[in-house]
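Novice: okay, here's the prediction I keep looking at, along with the sequence it came from:
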Amino acid sequence: MRSEFDYITDMLKDFFEQKHIKDRLNVIDLMDITGWEVWFQIEFSYFLSIHESEPEWHRELSFSVDARKEKIKHHVKPDFLIRKKGWALEKYAALEVKLHRSPVSCVSNVLSDFDKVRKIKRSEIDLRSYWGLGICKEHDVVYIEDIIQEKAHDRDYHIRPSRRVVSIIDNTPFSYFII
């Protein structure tokens, strides 16, 4: 699981270091634009398609849920499924993305996605791991880490410090976290 975490975090670090991404985030902030999750997903999809590691990736593939865990919804669509070249065939890491100006809402939304992904039938896909990416308007890294700990504890999730990253997106008012 450590290799998946390192791979995903390294890719996201490279993604957020791009000048054009920072420029767009600043416009999003300046113009108080909402609903920018689709923009992010398009930009990240393009980034994956040209990344030097040549990952295999998919967007929002539909999977059945385990009926023992979910009575209402019948399908789940993770934002991204990523398989690094060299990983076992048909084994993917799921990445769920949430963007919210409020770090509290952002963390809560990422953890809600964890609940969703955990319900996928194991026979549908072999997930190596699943990760949540949150982007919020906050530069106090310790504050974001505290929110992650508190909200994870409230949901009975144990997120080890070695399995999370909180980072400021330089030259923007935003930070991102991976858990």
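Specialist: Okay, I see it.

Novice: switch to C-alpha atoms for all contacts and neighbour counts from now on
Specialist: OK.

Novice: and the helices in this protein?
Specialist: 2-16, 19-30, 37-50, 103-117, 141-154 (DSSP state H).

Novice: as JSON lines, these with distance to Glu124 would be great.
Specialist: Shown next, in JSON lines, are the helices of the chain (distance: least, CA to CA, whole Å):
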{"stretch": "helix 2-16", "distance to Glu124": "20"}
{"stretch": "helix 19-30", "distance to Glu124": "34"}
{"stretch": "helix 37-50", "distance to Glu124": "23"}
{"stretch": "helix 103-117", "distance to Glu124": "12"}
{"stretch": "helix 141-154", "distance to Glu124": "27"}
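
Novice: pick the most buried one from those.
Specialist: Among those, the stretch with the highest mean neighbour count (mean count of other CA atoms under 10 Å) is helix 103-117, at a mean of 20.

Novice: burial count for Glu60?
Specialist: Counted with other CA atoms under 10 Å, the neighbours of Glu60 add up to 13.

Novice: for it, list the residues it contacts.
Specialist: Neighbour list for Glu60: 77-81 [criterion: CA atoms under 8 Å, 6 or more residues apart in numbering].

Novice: now do it against Ser102, distance only.
Specialist: 25 Å (CA to CA, to the nearest Å).

Novice: got another, please set it beside the one above:
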Amino acid sequence: MKGDFEFLLGLVEEFFGQDEIQNKLNLLNQYEFTGWEIWFQVEFASFLLQHDAVAEMIREYPYSADRRMRGSQTRMHIDFLIRKKRSLRGSYIALEVKQNQSASSCVKGMMNDIHKVWKVKRSEDDLRSMWCLGIYPTVDDEKISQVIDKQSEAAGIELPEHLIQTKQVPNTCFSFTLL
């Protein structure tokens, strides 16, 4: 599991290290655009499709929901399924993405996504691990740690400290958290 986390963290850091992505994030901020999660997903998908360490990437993959846990909803979609090179076919790392102008709302959405993925019908579950990536305007490290603790406790989710990473996107006013 830690290997998958480190793999994803490396991909995310490399993605955000690109000058072009930093410039676009600065434009989004300058013109106060909101709701750019889909833009991010398309850019990140393009990056993954060209990355040497990625064998396969699927975006918006549909799964059946366990109706005992999800009520009347029968289908759900996971933002990204990623298969590392030299890993078993059908062995995917799931990644859910959230973007928000509020760090607290972003982390709350991440917790909701964790609950969503827990409700994948077990007979269809081919996920080797599941992660959430949140992108939001930078707040200080102590504040984001408090937000993560508060939101995870409210959601009843226990997060291992060593599998949480928050970093500022270089040359921007944005940060990301991977958990």
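Specialist: Structure's in. What do you need? Source: prediction; values computed, not measured.

Novice: with both chains overlaid, what TM-score comes out?
Specialist: Laid over one another, the chains give 0.97 as their TM-score (TM-score structural alignment, normalised by the length of structure 1), with 179 aligned residues with a CA RMSD of 1.0 Å.

Novice: between the helices of structure 1, which one is closest to Ile135 of structure 1.
Specialist: Between Ile135 of structure 1 and the helices of structure 1, the shortest gap by CA to CA is with helix 103-117, which sits at 7.1 Å.

Novice: that closest one vs structure 2, average offset?
Specialist: Taking mean CA distance after the TM-score superposition for structure 1, the mean distance separating helix 103-117 of structure 1 from the aligned residues in structure 2 is 0.5 Å.

Novice: what packs against that helix?
Specialist: Helix 103-117 of structure 1 is packed against strand 91-99, strand 126-136, helix 141-154, with contacts defined by 3 or more CA pairs under 8 Å, 6 or more residues apart in numbering; DSSP states H and E.

Novice: now distance to Glu4 of structure 1 too, for these, in a markdown table please.
Specialist: What follows is these, written out as a markdown table (distance: least, CA to CA, whole Å):
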| stretch | distance to Glu4 of structure 1 |
| --- | --- |
| strand 91-99 | 7 |
| strand 126-136 | 7 |
| helix 141-154 | 20 |
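
Novice: and of those, who's closest to Ile169 of structure 1?
Specialist: With CA to CA as the measure, strand 126-136 is the member of these nearest Ile169 of structure 1 (9.3 Å).

Novice: thinking again about what came up before, okay if I get the contacts of Glu60 of structure 1 as TSV plus neighbour count?
Specialist: Output for the contacts of Glu60 of structure 1, formatted as TSV (neighbours: other CA atoms under 10 Å):
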residue	neighbour count
Lys77	17
Pro78	22
Asp79	17
Phe80	22
Leu81	22
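
Novice: and which of these is nearest Phe40 of structure 1?
Specialist: Of those, the one sitting nearest to Phe40 of structure 1 (CA to CA) turns out to be Asp79, at 11.0 Å.

Novice: and of the helices and strands packed on helix 103-117 of structure 1, who's closest to Tyr176 of structure 1?
Specialist: Tyr176 of structure 1 lies closest to strand 126-136 among those, at 4.3 Å (CA to CA).

Novice: mind listing what's buried in the closest one?
Specialist: Buried residues in strand 126-136 of structure 1, defined by neighbour count with 16 or more other CA atoms under 10 Å: 127-128, 130-136.
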